[in-house]
Every structure is written in C-alpha cells, then in structure tokens.
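1. got a predicted model here, sequence first, then my questions.
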Amino acid sequence: MKFNADSKGRFVAGDRAFPCAIGKGGMVAAQDKREGDGASPLGAWPLRRVLYRPDRGPAPRTALPVSPIAPDDGWCDDPAHPDYNRPVKRPFDASHEALWREDGLYDLVVVLGHNDDPPAAPLGSAIFLHLAKPDYAPTEGCIALARPDLEAVLALAAPGDVLIIEA
C-alpha cells in the first residue's frame, strides 16, 4: 500500500484522509535534504518498523515489526559519527535525539527508510512518522499524525508499504 503526505498537511491512506504536520522547513528534494534543515524529504520511503513507548499504551495493531522504546534509546544525528542515522543507547558521546520523550510525540513512531541504506552524511537523520502536537505545529522534518489517525494507518500497514511525501 502507498500512503501519501503532501505540503498542504494532508495524509492519505487508502480512501481516508487525515490532517498531518510536515517539517518547519517545508519540503525539499531528497538529494537537497541536509541535517538540521527542518525539511521533510520528498520521495517514497519504506515503512521500516514501529517503535512505541510501553508505559503510555500497548503495542499498536500492525503487520509491521514492532519494538518497545526504552528510556536509554536514542537516534544519532551527528553527521560526523559512524552511527549517523542509526539507533543508539544513551548516554551517547555524539549529538542524538532521545526517543523516550516527555512531550509524547514519540510515544508511537514509524521509522522511515530515508537515508538509511546506507546512511550518507549529512543527508538527514531520524525522519519518522510520529504523533502530532494538538495544533499540528510543524516538525523537525518528520510527518506527524494524531494518535487515532496513526493507529488507523498502522492497522492498514504491512511490510513493503511506503510513505510518499509529495509537494
């Protein structure tokens, strides 16, 4: 199945459409994506796996691989580090994002196959499909949905599915 997110803040899954948040830097061609630019990369990105925070809810219903997030989980965003755009354990000696967040945005996360096979610095890291803020404020480059909408998408998702980010 193909899922689509566009620059108008609309996410389409089959015959359903949901509001979504996109990167604060707008959208950018994948080859122009740079670490820290806040842009969502245009293209088709495989849905790799789902991470969830087990203290804030059960594992979602999905055919995708699912793993719990632990308090020491992070994601390297340092282009100079060999673990760039890879999961890491905290504490970590290079720049990284904590996956165990207080704001709830990463309580449910789909890891997208952007710049991961293999990662190339500095073409962007940690491009996820995750939970949106209540006002759908822009992300740091990810796509974000309300929890019920992301859960509905995950119920439809299967290995091999892609998220198409388009202008």
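-> Perfect, thanks for sending it.
2. could you use CA atoms for every contact and neighbour count after this?
-> OK.
3. secondary structure element for the residue nearest to V28 when sequence neighbours are not counted?
-> Closest residue to V28 in three dimensions, ignoring its sequence neighbours and counting by CA to CA, 6 or more residues apart in numbering: P41, at 5.1 Å. When secondary structure is defined by DSSP states H and E, P41 falls within strand 40-52.
4. returning to that earlier point: quick one, what contacts the residue nearest to V28?
-> With contacts defined as CA atoms under 8 Å, 6 or more residues apart in numbering, the neighbours of P41 are M27, V28, A29, A30, K33, G141, I165.
5. ranges for the helices of this structure?
-> Using DSSP state H, the helices found in the chain span residues 147-156.
6. V162 versus the residue nearest to V28, what's the distance?
-> Here P41 is placed at a distance of 14 Å from V162 (CA to CA, to the nearest Å).
7. quick one: the strand holding P41 to chain centroid distance?
-> Strand 40-52 sits 6 Å away from the centroid of its parent chain (CA atoms, centre = their mean, to the nearest Å).
8. go ahead and confirm P54 touches V66.
-> No: with contact taken as CA atoms under 8 Å, P54 and V66 are classed as non-touching, separated by 11.2 Å.
9. who has more neighbours, those two?
-> Neighbours per residue, other CA atoms under 10 Å: of P54 and V66, the larger number sits with V66, 17 against 14.
10. structure B:
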Amino acid sequence: MVLNPGGLLFHGRRFPCTIGRGGVSDAKREGDGATPAGIHRIVGMLYRPDRMARPTDWAVPIRLGDLWCDDPAHEDYNLMVRAPFSASHERLRRADPLYDLVILTDWNWPYAERGRGSAIFMHRWRRPGAPTEGCVALRADHLAWIATRIGYDTRLIVRPQP
C-alpha cells in the first residue's frame, strides 16, 4: 500500500483517503496530528463483532473496555489496555463507526519511544476530506476490501508530500 497525494494505492487500485490534520511528518510527535512518513508493517486488525462479521481469521474483536494508551509517561504507552485505566487513553469501542474496523500499524511499536506518537491506525473516515489525528482513514467499503487482502508482507508506505 502506497499513500501519496493521489490517495492510497493497493493491489492496483487507488482509494481516496484522508490523513492527519498535521500532514505527513518525518518527525512525528504525540498530539501533532501528523501521519508519520515511513514504511509501516501491518501488525493487527480489530473489529466490532456487534456491528460486522469477522473480516479475516486473524482479526481480534474489540470488547467493551478496550482502550489504547496515549500517555507518553505511562509504561503502557502505545499499547492496547483495558478499563479501568487511569492514564490518558483512547476508547476503541466508540459510539460512532470510525473504529468498527481498525488496521494496526507498527508505528512506534512494540517498544514505544515516549512522545513519538501512538495509535497510528487505518480506519473508517468521518467523511471525505475530514482529517484524522494522524491515522489514515478510508471509506468503509474500501477499508473492508483492503482488510480482506492484507498479507504477511503488506506494508503501508507513507511518503512525505511535496
């Protein structure tokens, strides 16, 4: 998968997508809203079993209480955690459909450098052109199509924008 100004290219198809409000960055930091440049491995997939069928045999259901730690000072920074959790976090089981299907990248994972950024996912977009907090977002049907075709060697390549 290659992300460039024309969208996301995967298996010979181009998909419109949105990126972080901070653009693409070679120096990603927590809270800057940027999508990190680089070659990112796909390391997991999460889905809402109450809203959709399991997309692949390796997708993991999002349960009530699943969170993602985004607190650079916490030992579980950039890891999935469970409620109750007192440090800063993002709720994975959201009321809106943005995280009904989440593809996890290896940005700053599994050994996170504090403050370098967390929770860089591929997920559903709010609407065309609406920026993310640093993730790559796509239309729901495009995300689902991509999810079923991800292989062990699939990479998300994010190039700096001119």
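-> Perfect, thanks for sending it. These numbers come from a predicted model, not from an experiment.
11. what's the TM-score once they're superposed?
-> These two chains, once laid on top of each other, score a TM-score of 0.95 by TM-score structural alignment, normalised by the length of the second structure; 160 aligned residues with a CA RMSD of 1.2 Å.
12. what remains of the contacts of P41 of the first structure once you look at the second structure?
-> Mapping the contacts of P41 of the first structure onto the second structure (both residues aligned by TM-score structural alignment, their matches' CA atoms under 8 Å) leaves M27, V28, A29, K33, G141, I165 still in contact.
13. what sits against the spatially most central residue of the second structure?
-> For the second structure, the residue sitting closest to the mean C-alpha position, by CA atoms, centre = their mean, is F121 at 0.5 Å. Contacts here follow CA under 8 Å, 6+ apart; on that basis F121 of the second structure touches V102, I103, L104, T105, C135, V136.
14. so which of these sit within strands?
-> Counting by DSSP state E, the members of these that fall within strands are V102, I103, L104, T105, V136.
15. now neighbour count and distance to G20 of the second structure too, for those residues, in CSV please.
-> CSV is the format used below for those (neighbours: other CA atoms under 10 Å; distance: CA to CA, whole Å):
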residue, neighbour count, distance to G20 of the second structure
V102, 25, 16
I103, 22, 16
L104, 20, 16
T105, 21, 15
V136, 24, 7
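16. can you put the residues you listed in TSV and add distance to F15 of the second structure?
-> TSV is the format used below for these (distance: CA to CA, whole Å):
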residue	distance to F15 of the second structure
V102	17
I103	16
L104	18
T105	18
V136	11
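17. out of these, the closest to G151 of the second structure would be?
-> G151 of the second structure lies nearest to I103 out of those, by CA to CA, at 12.2 Å.
18. can you tell me what that closest one aligns to in the first structure?
-> Taking TM-score structural alignment, I103 of the second structure has V110 as its aligned residue in the first structure.
19. grab the nearest non-local neighbour of that match.
-> With CA to CA, 6+ apart as the criterion, V110 of the first structure has its nearest non-adjacent residue at 4.5 Å, and that residue is V50.
20. pretty sure that neighbour is in contact with Y106, am I right?
-> No: at 10.5 Å, V50 of the first structure and Y106 do not qualify as touching, with contact defined as CA under 8 Å.
21. OK, contacts around the residue mapped onto I127 of the first structure from the second structure?
-> Taking TM-score structural alignment, I127 of the first structure has I120 as its aligned residue in the second structure. Residues near I120 of the second structure by CA under 8 Å, 6+ apart: T35, L104, T105, W107, G134, C135, V136.
22. hmm, back to that, just the buried members of the kept ones among the contacts of P41 of the first structure?
-> Members of these that pass the buried threshold by neighbour count (16 or more other CA atoms under 10 Å) are listed as M27, V28, K33, G141, I165.
23. tell me which residues touch E30 of the second structure, please.
-> D70, P72, G115, R116, G117, S118.
24. quick one: buried ones out of these?
-> Taking 16+ other CA under 10 Å as the criterion, what is buried in the contacts of E30 of the second structure is D70, P72, G115, R116, G117, S118.
25. quick one: which of those sit in strands?
-> Secondary structure from DSSP E places none of these in strands.
26. want to throw those into JSON lines with distance to R54 of the second structure?
-> Below are those laid out as JSON lines (distance: CA to CA, whole Å):
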{"residue": "D70", "distance to R54 of the second structure": "27"}
{"residue": "P72", "distance to R54 of the second structure": "32"}
{"residue": "G115", "distance to R54 of the second structure": "33"}
{"residue": "R116", "distance to R54 of the second structure": "31"}
{"residue": "G117", "distance to R54 of the second structure": "28"}
{"residue": "S118", "distance to R54 of the second structure": "25"}
